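Participant: Give me a 3D structure for the following:
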Amino acid sequence: MVKPQQTLTQQLLRYGLYGILTVAALVYLLPLWVMLLTSLKDVEEIRSGTLLSLPGSINFDAWGKAWSGACTGSTCEGIAPFFVNSFKIVIPAVLISTLIGALNGYVLSLWKFRGSELLFGAMLVGCFIPFQVILLPMARMLATLGLANTTTGLVAVHVTYGVAFTTLFFRNFYVGLPKELIAAARLDGAGFFFIFRRVVLPLSTPIIVVCVIWQFTQIWNDFLFGVVFSGSDTQPVTVALNNLVNTSFGGKEYNVDMAAALMAALPTLLVYVLAGKYFVRGLTAGAVKG
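Facilitator: Modelled structure (predicted):
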């Protein structure tokens, strides 16, 4: 009789846990639901209804205006040009920081040298430096290099700040790789880059996915670097969204603001929906050695 009671208790606890998680998920997703409903209403319906009321008729006019007609400061071209700017920043910054992190992690884990642990510890400090601390030195550096207010300058900023994280991810992953693979390749006469390209990189898919998702999310959602280091023509979509929300001619169009916010968040949402399970697998890969 003990075993059935224990089984029943475990089932009740499991269902209770699922219920709590379901409620928490619904509460967490409620703002997103409100934004979606608001973006599908016209201004009059927003003012006369409630936040959770369904739209009387689905209207995508706010989405079209947010994309190509809303005013973001002195220009009224929507967020489309700034959407393109964000991709111009994100794609090269993610690729470069991931590649540099992979090389750093490869060296610091499999080709150790005197002082490598000290160097790794120094790089970790970069993970904990607040953004605000580096604004003035970074601005001086970009001005000196002639990269101020440019997309290239923003790419350089994000690569510089992201390398510490990607190095940490790759180094911790490579520590769990079998050392016998590297030793065997070296005995066969393989060199540094040959081993990296033919032996290590094919085993690195999980951690590469982690770094790409991490960097993509951090860079796409960044506002501080974008507002400080970009010019009027190189602003990322997060800065444009802020300008759109704070720019008003006549009445406030909450539906346009919500539609623009959803479009700005859509790329990161898609990345997590499509590759979320690989992100979790990559984080746990190599966590247990042997």
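
Participant: okay, CA-based contacts and neighbour counts for the rest of this
Facilitator: Will do.

Participant: any idea whether the residue lying closest to Val288 once chain neighbours are set aside is helix, strand or coil?
Facilitator: If you skip the residues right next to it in sequence, Val288 has Gly176 as its closest partner in space, 7.7 Å away by Cα to Cα, 6 or more residues apart in numbering. The local conformation at Gly176, judged by DSSP: H, G, I helix; E, B strand; the rest coil, is coil.

Participant: What of Phe279?
Facilitator: State at Phe279, reduced to three classes by three-state DSSP: helix.

Participant: Distance check, it against Val107.
Facilitator: Computed with Cα to Cα, to the nearest Å, the distance linking Phe279 and Val107 is 24 Å.

Participant: between these two, who's got more neighbours?
Facilitator: Neighbours were counted for Phe279 and for Val107 using other Cα atoms under 10 Å; Phe279 has more, 22 against 18.

Participant: for comparison, sequence B:
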Amino acid sequence: MTTAELIAPAARRPVTSQHLWGRVGIYAFLFAMALFFLLPLYVMLVTSLKTMDEIRLGQIFALPAQITFEPWVTAWSSACTGLDCTGLRVGFWNSVEILVPSVVLSILLGALNGYALSFWKVRGANVLFACLLLGAFMPYQVFIYPLVRFYAQIGIYGSLPGIVLTHVIFGMPVMTLLFRNYYSALPSELFKAARIDGAGFWAIFISIVLPMSVPITIVAVIMQVTAIWNDFLLGLVFAGRENLPMTVQLNNIVNTTTGERAYNVNMAATILTSLVPLAVYLASGRWFVRGIASGAVKG
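Facilitator: Below you'll find the predicted structure:
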């Protein structure tokens, strides 16, 4: 009897009631968790589409009787962030200017460090890696005051280069750990063969390692975009008044107490602020799982 014949009866075995109820329980749990996380988003969305007269009725779960996009327009272009009533659009472009160089530099340096620590036996590499890991788990508040004093002395405090450098510094430990684990799973024979053919450090990194790093790079992009775009503390301290990111502008809009509190504008501004990381994740979510899995097991 062949292996296929032995396996076939098991494949045709009927589903028992125990398995059926277990599957129902799993789907019920997943549905409850999805409802738990999506319910606040639903409330925010329907509130942002209501007029203030309808919001005062207190029916937060009810669909809007008359949909209006005026709160979204106000949140984007004319909501007051303190004394400045220009909405979130200025903060959005500030966040973009901060995000792009911070993501590119932190990922590039993390990939370079991970490559060096994985394939090149640098003296003191283990000590360096331990220091990077220590920096990854220390709270930001420990470094804020020393960095403020240092940036002020070299003249970049409150500037765009200052906040970009800060995000690169704080993102490098996690990026190094991520790429090091991924590169450790790559076949070392490929690296050794390239060295035998005469390829050096940069030739191997650019021609061989980087083209093989697409899955983990997408993971790194999602992580860095989410962390940098959603950052509030570092942007508030290091960006300066002219470069405040979108999250700081959102805080100013929500906490403005002059006149009536416009809950529909606040909800619209909150959703607008979260659209970029949400769009990045939805566009490359399957690559995120694939990249994490590919670096998790030595193959």
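
Participant: for the residue nearest to Val288 of the first structure, what are its contacts?
Facilitator: Neighbouring residues of Gly176 of the first structure by Cα atoms under 8 Å, 6 or more residues apart in numbering: Gly286, Ala287, Val288, Lys289, Gly290.

Participant: distance between stretch 197-209 of the first structure and the chain's centre?
Facilitator: Stretch 197-209 of the first structure sits 21 Å away from the centroid of its parent chain (Cα atoms, centre = their mean, to the nearest Å).

Participant: hang on, the earlier thing: show me which of the contacts of Gly176 of the first structure are buried.
Facilitator: Taking 16 or more other Cα atoms under 10 Å as the criterion, what is buried in the contacts of Gly176 of the first structure is Gly286.

Participant: which residue in the first structure lines up with Leu88 of the second structure?
Facilitator: Alignment note (TM-score structural alignment): Leu88 of the second structure maps to Ile79 of the first structure.

Participant: got the contact list for its match?
Facilitator: Ile79 of the first structure sits next to Ala66, Trp67, Ser68, Ala70, Thr72, Val237, Ala240, Leu241, Ala260 when contact means Cα under 8 Å, 6+ apart.

Participant: how much space between the aligned residue in the second structure for the residue nearest to Val288 of the first structure and Ala293 of the second structure?
Facilitator: For Gly176 of the first structure, the aligned position in the second structure is Ala185, judged by TM-score structural alignment. Look at Ala185 of the second structure and Ala293 of the second structure: by Cα to Cα, they are 11 Å apart.

Participant: repeat for Thr273 of the second structure
Facilitator: Applying Cα to Cα, the value for Thr273 of the second structure to Ala293 of the second structure is 30 Å.

Participant: again, but for Phe137 of the second structure
Facilitator: As for Phe137 of the second structure, its distance to Ala293 of the second structure is 23 Å (criterion: Cα to Cα).

Participant: what about the two, which has more around it?
Facilitator: Set side by side, Phe137 of the second structure and Ala293 show unequal neighbour counts under other Cα under 10 Å, the larger going to Ala293 at 13 against 10.

Participant: how about Thr9 of the first structure, what's its partner in the second structure?
Facilitator: Aligned counterpart of Thr9 of the first structure in the second structure: Gln18 (TM-score structural alignment).

Participant: name the element Val271 of the first structure belongs to?
Facilitator: Using DSSP states H and E, Val271 of the first structure falls within helix 254-284.

Participant: Which positions in that helix come out as buried?
Facilitator: 254-265, 267-268, 276, 278-279, 282-283.

Participant: Give me the mean deviation of it from the second structure.
Facilitator: For helix 254-284 of the first structure, the mean deviation from the second structure after alignment is 0.7 Å (mean Cα distance after the TM-score superposition for the first structure).

Participant: Where does that helix end up in the second structure?
Facilitator: The counterpart of helix 254-284 of the first structure in the second structure, counting by TM-score structural alignment, spans residues 263-293.

Participant: do the same with stretch 142-150 of the first structure
Facilitator: Stretch 142-150 of the first structure lines up with residues 151-159 of the second structure when matched by TM-score structural alignment.

Participant: check contacts around the most centrally placed residue in the first structure.
Facilitator: The geometric centre of the first structure, computed from its C-alpha atoms, lies nearest to Thr217 (Cα atoms, centre = their mean), at 0.7 Å. Residues touching Thr217 of the first structure, when contacts are defined by Cα under 8 Å, 6+ apart, comprise Thr268.

Participant: is it true that it lies in a helix?
Facilitator: Yes: note on Thr217 of the first structure: a helix contains this position according to three-state DSSP.

Participant: What lines up with it in the second structure?
Facilitator: In the superposition onto the second structure, Thr217 of the first structure corresponds to Thr226 when matched by TM-score structural alignment.

Participant: mind listing the helices for the second structure?
Facilitator: In the second structure, the helices defined using DSSP state H lie at 3-11, 17-48, 52-55, 70-77, 89-119, 125-137, 141-154, 160-184, 188-196, 201-204, 214-229, 233-238, 246-254, 263-294.

Participant: average gap between the second one and the first structure?
Facilitator: Following superposition, helix 17-48 of the second structure is found to deviate from the first structure by 1.0 Å on average (mean Cα distance after the TM-score superposition for the first structure).

Participant: angle of that helix against helix 263-294?
Facilitator: Interaxial angle, helix 17-48 of the second structure versus helix 263-294 (axes from the mean of the first three to the mean of the last three Cα atoms, to 10 degrees): 140 degrees.

Participant: Buried ones in helix 17-48 of the second structure, by neighbour count?
Facilitator: In helix 17-48 of the second structure, the ones that count as buried by 16+ other Cα under 10 Å are Met44, Leu45, Val46, Thr47, Ser48.

Participant: repeat for the third one
Facilitator: Of the residues in helix 52-55 of the second structure, those with enough neighbours to count as buried (16+ other Cα under 10 Å) are Met52, Ile55.
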